[in-house]
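[1] Fold the following and give me the result.
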Amino acid sequence: MRVRLWLGALLALGACAEMTRRPPPEPPIDLAGGLMVEPLPVIVDRAAADFDRGGAALEGHPAATALAVARLEWLGGEARPGGRLAELPASYLFGLQRGVREGRQALAIAPDAPTDSVVAALLTASRAITRGDTAAARAALTGPDFRDTDRPVLDRLREPGPFPDTYLTLPAIREEVGRIIAAGRTDRRVASEFFDTGVTTMGLSGQGAR
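    The predicted model follows:
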C-alpha cells in the first residue's frame, strides 16, 4: 500500500512539473514573418524554401541571405535541451548541426558564437540592407561573433555559396514537425510547441529512435 502511495505521489509531482514547465522563448517575429500561435512549422517551412536547390535563390539577395541564415541559426538553437526540436531523432539533429555549420562558414561566423546573438545580428543586418543602410548592416556583422577575413561580409551575403547539407536536412525536419503536430504531440496549453518524450519517430537513416 505504501509503495502504491509513493508511486502515486511521484506521478503527481511529475504531472505538476509538466504543467508548470515554462515554454521556450518566442522567436523574433521576423523569422516567421509575423506573430504566430505556432511559429515552429512556419519557420521550418520558410527555412526549407530559403535553402531549396542548395540556396540558389539567395545569390544576389543579401537581405534574404541574412534572414535565411538567421532562421537556420534559430532552428539550430531549438535543438538544445528544452528547445522545440530537442526531441527529434539524433539523425535529424546531426543534419541540422551540419546545416548550421554551413551557414557559419558561409558568413564567417565564429564557431563558438552564441546562437541568440548571431540571430539578432543577422536580423539587424537584414533590416538594414532592406532599407539601404549598408553601413549599419556592416556594423551589425562586426565583432567577436564574426571573423575577420579577406572577403567582406556583405560580399559573403551577396554570394554565400551552396548549402547542400541544409538543402537535404530541412525538408526532412519539416515533414517530421508536420507529423508531430498532426499527431497532437504538442502542448496546446501554451503558444509554443513542446515535444512529448517517449514517442518513437523515424530518423533520416530510416531507423526508429526514441
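[2] make it CA atoms for all contacts and neighbour counts henceforth
    OK.
[3] which ones are touching residue 137?
    124, 125, 126, 127, 128, 129, 154 (CA atoms under 8 Å, 6 or more residues apart in numbering).
[4] From what I see, the second one and residue 62 are in contact.
    Right, the one you point to is residue 125. No. Residue 125 is beyond contact range of residue 62, at 9.1 Å (criterion: CA atoms under 8 Å).
[5] Give me the more crowded residue out of the two.
    The neighbour count for residue 125 versus residue 62, taken as other CA atoms under 10 Å, is higher for residue 125 (26 against 22).
[6] Just give the nearest non-adjacent residue to the more buried one, would you?
    residue 137 (4.1 Å; CA to CA, 6 or more residues apart in numbering).
[7] Just say helix, strand or coil for that neighbour.
    Following DSSP: H, G, I helix; E, B strand; the rest coil, residue 137 is assigned to helix.
[8] Name the residues that touch stretch 144-151?
    107, 108, 109, 110, 112, 113, 114, 117, 118.
[9] what's the neighbour count on the residue lying closest to the last one once chain neighbours are set aside?
    On the basis of CA to CA, 6+ apart, the spatially nearest residue to residue 118 that is not a chain neighbour turns out to be residue 145, at 6.9 Å. By other CA under 10 Å, 19 other residues sit near residue 145.
[10] And this one, please, so the two structures can be compared:
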Amino acid sequence: MRRVPALPLTALLLAALVLPGCAELRTPRPRVSLPLELVPNAEDPVRSAARLASAAFADQGAALQGHPAETARAAARLEYLAQTLAADPRYAALPPGLTLALRGAVGEVRGALGLAEAALPEQAIAALAQAARALEGRDDAAAVLVPPLFPAGAEATLRRLREPGPLPEAAIATGRTEEAIRALDIGTGWTLSPERSTLR
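    Sure, this is the predicted structure:
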C-alpha cells in the first residue's frame, strides 16, 4: 500500500493559524442596531443615519469642534453605517467602493477619538451613545470612556471628543453614502435581481 508522505510540522502549524482566520473571514458579522435617540423620528435608520452623519462630518467635521456629545453621536452613526452597509445584502446595490471608504472613515474617527481599533462595532456604538447621553445630560461621561475601549482614559478622550480635529475621510465617505442612497431612491431603485424585492 502506498504511504502518503507526512506534512512537515511547520506546514501543520501554519494551517492551524490560517484556517481559523479563513473561517472568520467567511463568517459575516452580525447586524448591529442603532439606539433610537441617534435617529429620532426616523422610519429608516440607515437613511437617517446617512443624512445626519453626512451633515455632521461636512467640511471635515468643522461643526463638531467644541460639541463632544454630537461628536460621539456622529461617530456612532458612522460605525453603524459602515457595519450595516457591509453586512446586509439588501444594500449590495450601493457602489462597491463605498464600504471600503466607510471602513477607512471609521479608522480615521477611531484614531481621532482614541477608540480602540479592536473594538467591535456594537461595542463602539453602545459606548459612544452612552457617552453622548451622559455629556448632554451633564452626567459623568468619564465612567463610560475607560479602557479597554478607550485606552487613553476618560480625560484624554473627553478632550478628543471636544476637539476631534479635521476628519476628511469621514466627510468624503458619509457624503458619498448619502448621495448614493439618494440616487438609488430617485433613480432605478434598489432591485438587485428579479428574485429580490425592492427595499422601498
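[11] residue ranges of the helices in the first structure, please?
    For the first structure, helices defined by DSSP state H occupy the ranges 2-20, 29-32, 39-50, 62-77, 90-106, 115-130, 134-140, 153-158, 164-182.
[12] Which of those sits closest to residue 84 of the first structure?
    Closest to residue 84 of the first structure of these, according to CA to CA: helix 39-50, at 7.6 Å.
[13] That closest one vs the second structure, average distance?
    Once fitted to the second structure, helix 39-50 of the first structure is off its aligned match by 0.9 Å on average (mean CA distance after the TM-score superposition for the first structure).
[14] for the contacts of residue 137 of the first structure, which one is nearest residue 102 of the first structure?
    Proximity of the contacts of residue 137 of the first structure to residue 102 of the first structure (CA to CA) peaks at residue 154, which lies at 16.9 Å.
[15] coming back round to it: for the helices of the first structure, please prepare TSV with the additional fields distance to residue 198 of the first structure.
    Shown next, in TSV, are these (distance: least, CA to CA, whole Å):
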stretch	distance to residue 198 of the first structure
helix 2-20	14
helix 29-32	29
helix 39-50	21
helix 62-77	22
helix 90-106	14
helix 115-130	28
helix 134-140	42
helix 153-158	41
helix 164-182	13
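[16] Determine which stretch of these is the most buried.
    helix 62-77 (a mean of 25; mean count of other CA atoms under 10 Å).
[17] give the contact list for the residue most central in space within the first structure.
    Taking CA atoms, centre = their mean, the centroid of the first structure lies closest to residue 75, which sits 0.5 Å from it. Contacts for residue 75 of the first structure (CA under 8 Å, 6+ apart) come out as 44, 85, 96.
[18] List which of these are still in contact in the second structure.
    Contacts conserved in the second structure for those, counting by both residues aligned by TM-score structural alignment, their matches' CA atoms under 8 Å: 44, 96.
[19] Skipping adjacent residues, who's closest to residue 69 of the first structure in space?
    The nearest residue in space to residue 69 of the first structure (CA to CA, 6+ apart) is residue 103, at 5.9 Å.
[20] Map that neighbour onto the second structure.
    Matched by TM-score structural alignment, residue 103 of the first structure corresponds to residue 109 in the second structure.
[21] okay but that match is in contact with residue 75, surely?
    Yes. When contacts are counted by CA under 8 Å, residue 109 of the second structure is listed as touching residue 75 (6.8 Å).
[22] how about residue 60 of the second structure, what's its match in the first structure?
    Using TM-score structural alignment, residue 60 of the second structure sits opposite residue 54 in the first structure.
[23] do you know how far the aligned residue in the second structure for residue 94 of the first structure is from residue 168 of the second structure?
    Here residue 94 of the first structure is matched to residue 100 in the second structure, going by TM-score structural alignment. Distance of residue 100 of the second structure to residue 168 of the second structure, computed by CA to CA, to the nearest Å: 15 Å.
[24] Alignment lookup: residue 131 of the first structure to the second structure.
    Match for residue 131 of the first structure (TM-score structural alignment): residue 137.
[25] and the gap between its match and residue 95 of the second structure?
    39 Å.
[26] swap in residue 173 of the second structure?
    According to CA to CA, residue 173 of the second structure and residue 95 of the second structure sit 12 Å apart.
[27] go on, residue 160 of the second structure?
    32 Å.
[28] which residues touch residue 80 of the second structure?
    Applying CA under 8 Å, 6+ apart, we find residue 80 of the second structure in contact with 32, 33, 34, 49, 121, 125.
[29] Mind doing that once more with 7 Å?
    The contact partners of residue 80 of the second structure, by CA atoms under 7 Å, 6 or more residues apart in numbering, come to 32, 34.
[30] Please identify the residue in the first structure that aligns with it.
    When the first structure is aligned by TM-score structural alignment, residue 80 of the second structure is paired with residue 74.
[31] Quick check: chain neighbours aside, which residue is closest to the counterpart of residue 140 of the first structure in the second structure?
    Using TM-score structural alignment, the partner of residue 140 of the first structure in the second structure is residue 144. Nearest residue to residue 144 of the second structure, sequence neighbours excluded (CA to CA, 6+ apart): residue 131, at 6.1 Å.
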